[in-house]
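Novice: got a predicted structure plus its sequence, pasted below:
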Amino acid sequence: MTGYDGLPPWSINSFDTPVERFSAHYATSRSHCMTSAALANLRQADDESLQKLRDRFGGIVIQIHNLNPEVALHFILLALQSGKFMDSLCKKTPSSMDELYERAKGYIQMEEIS
């Protein structure tokens, strides 16, 4: 069934009508660009490891075209739960995602051991 099967006779009064119906019918098939707004509600779950959060964050980040690294850093800092890692970041805020990931390695290893 297409978007045209149920049209009453003479309901297409201009070329725009079928274009609009076609667009509406197939709108869900269209790929959507992800923006940095997708990171705004990202939060580390109570039982989520730092590694899983980093992986989830990375999965979203790679879908955002031209993401400013400072924006990414801002959102990952907002997503983190309070704890030892967050305490260390508050004492000395990382200047880049690379620095944050490097500092996270030790905390990820500690989580894996315990």
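Specialist: Everything's here; your move. If you're wondering where the values come from, they're calculated on a predicted model, not measured in any experiment. Numbers count the residues shown, from 1 in each chain.

Novice: for the rest of this, base every contact and every neighbour count on C-alpha atoms.
Specialist: Fine.

Novice: quick check: longest helix of this protein.
Specialist: Longest helix in the chain, counting residues (DSSP state H): helix 97-113.

Novice: show me what that helix is packed up against.
Specialist: Helix 97-113 sits against helix 50-61, helix 69-79, with contacts defined as 3 or more Cα pairs under 8 Å, 6 or more residues apart in numbering; DSSP states H and E.

Novice: reformat those as JSON lines; add distance to M86.
Specialist: What follows is these, written out as JSON lines (distance: least, Cα to Cα, whole Å):
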{"stretch": "helix 50-61", "distance to M86": "11"}
{"stretch": "helix 69-79", "distance to M86": "8"}
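
Novice: so which of the ones you listed is nearest L100?
Specialist: helix 69-79 (8.1 Å; Cα to Cα).

Novice: now the angle from that closest one to helix 50-61?
Specialist: 140 degrees (axes from the mean of the first three to the mean of the last three Cα atoms, to 10 degrees).

Novice: other residues contacting helix 69-79?
Specialist: S36, L39, A40, N41, L42, R43, Q44, F57, V61, S96, M97 (Cα atoms under 8 Å, 6 or more residues apart in numbering).

Novice: and for L50, the neighbour number?
Specialist: L50: 21 surrounding residues under other Cα atoms under 10 Å.

Novice: ok, it - contacts?
Specialist: With Cα under 8 Å, 6+ apart, L50 has these contacts: Q44, A104, Y107, I108, E111.

Novice: next up, a structure to set beside the first:
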Amino acid sequence: MADEIMCRAFPTMLKGPVRIWFSGLTPNSISTFKELSAQFASHFIGGHRYKKSTACLMNIKQREDETLRSYITRFNKKALSIDEADDKILVAAFTNGLQKGKFLFSLYKNDPKTMSDVLYRTTKYMNVENALLAQEKQPKKIERQEDVQQDRGRKMARIGER
């Protein structure tokens, strides 16, 4: 029970790259706090990494055929390799790499201040996009059901004519 509480409390204290690292963990891949601690230590302490400059983030660009989700994943992996990346630089680099479009426009319009805010807005945008796609697909199913009912009606009418 204490293990579960510690695992649930752990992410509430995270910020910046550590939060990004935690968000990238596969759901249900860690079962104890000891295991979570070991993963954390090996990632941030165990293999001492050389410091990378935040300038390398400016080279990350969303590819033409790349989804927003894939771009976020790639960006976050690179951001994790940078020690003490400033939130303003992360936001600037992320938005700099986005393809021009409605989402980029909405980010500039609302001017997010933190990377957490950017990720929150990104998630909301992707959820809306998914809902709209699902809504577009739904009427097609209804139309098909109506077509089937009309076909049955025609068949019944033909049978009745005989």
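Specialist: In hand now; what should we look at? Quick caveat, the model's predicted, so the values are computed rather than measured.

Novice: and the angle for the longest helix of structure 1 with helix 69-79?
Specialist: 30 degrees.

Novice: which of the residues in helix 97-113 of structure 1 are buried?
Specialist: L100, A104, Y107, I108 (16 or more other Cα atoms under 10 Å).

Novice: can you find the partner of the last one in structure 2?
Specialist: This points to I108 of structure 1. Aligning on TM-score structural alignment places I108 of structure 1 opposite M126 in structure 2.

Novice: so that match versus M115 of structure 2, what's the distance?
Specialist: Going from M126 of structure 2 to M115 of structure 2 by Cα to Cα, to the nearest Å gives 16 Å.

Novice: before we move on, what about Q62 of structure 2?
Specialist: Distance from Q62 of structure 2 to M115 of structure 2, by Cα to Cα: 17 Å.

Novice: could you do N59 of structure 2 as well?
Specialist: For N59 of structure 2, the distance to M115 of structure 2 - Cα to Cα - is 17 Å.

Novice: A9 of structure 2 now?
Specialist: For A9 of structure 2, the distance to M115 of structure 2 - Cα to Cα - is 21 Å.

Novice: what does K52 of structure 2 give?
Specialist: 19 Å.

Novice: Q138 of structure 2: how many residues sit nearby?
Specialist: Q138 of structure 2 has 11 nearby residues by other Cα under 10 Å.

Novice: ditto for P94 of structure 1
Specialist: 17.

Novice: aligned to it, what sits in structure 2?
Specialist: In structure 2, P94 of structure 1 lands on P112 (TM-score structural alignment).

Novice: tell me how far the nearest residue to its match once chain neighbours are set aside lies from E129 of structure 2.
Specialist: Spatially, and ignoring its direct neighbours in sequence, P112 of structure 2 is nearest to V118 (6.0 Å; Cα to Cα, 6 or more residues apart in numbering). Counting by Cα to Cα, the gap from V118 of structure 2 to E129 of structure 2 is 16 Å.

Novice: nearest residue to the spatially most central residue of structure 2 other than its sequence neighbours?
Specialist: Nearest to the mean C-alpha position of structure 2, counting by Cα atoms, centre = their mean, stands R69 at 4.5 Å. Among residues not flanking R69 of structure 2 along the chain, M126 sits closest, at 7.9 Å (Cα to Cα, 6+ apart).

Novice: quick one: the one you found and I60 of structure 2, what's the gap?
Specialist: Relative to I60 of structure 2, and taking Cα to Cα, M126 of structure 2 is found at 20 Å.

Novice: with K102 of structure 2 instead?
Specialist: 19 Å.

Novice: the more surrounded of these two?
Specialist: Taking neighbours as other Cα under 10 Å, K102 of structure 2 and I60 compare with I60 leading, 17 against 9.

Novice: rewinding a little: what does the residue nearest to the centre of structure 2 align to in structure 1?
Specialist: Per TM-score structural alignment, R69 of structure 2 is aligned with Q51.

Novice: thank you, goodbye.
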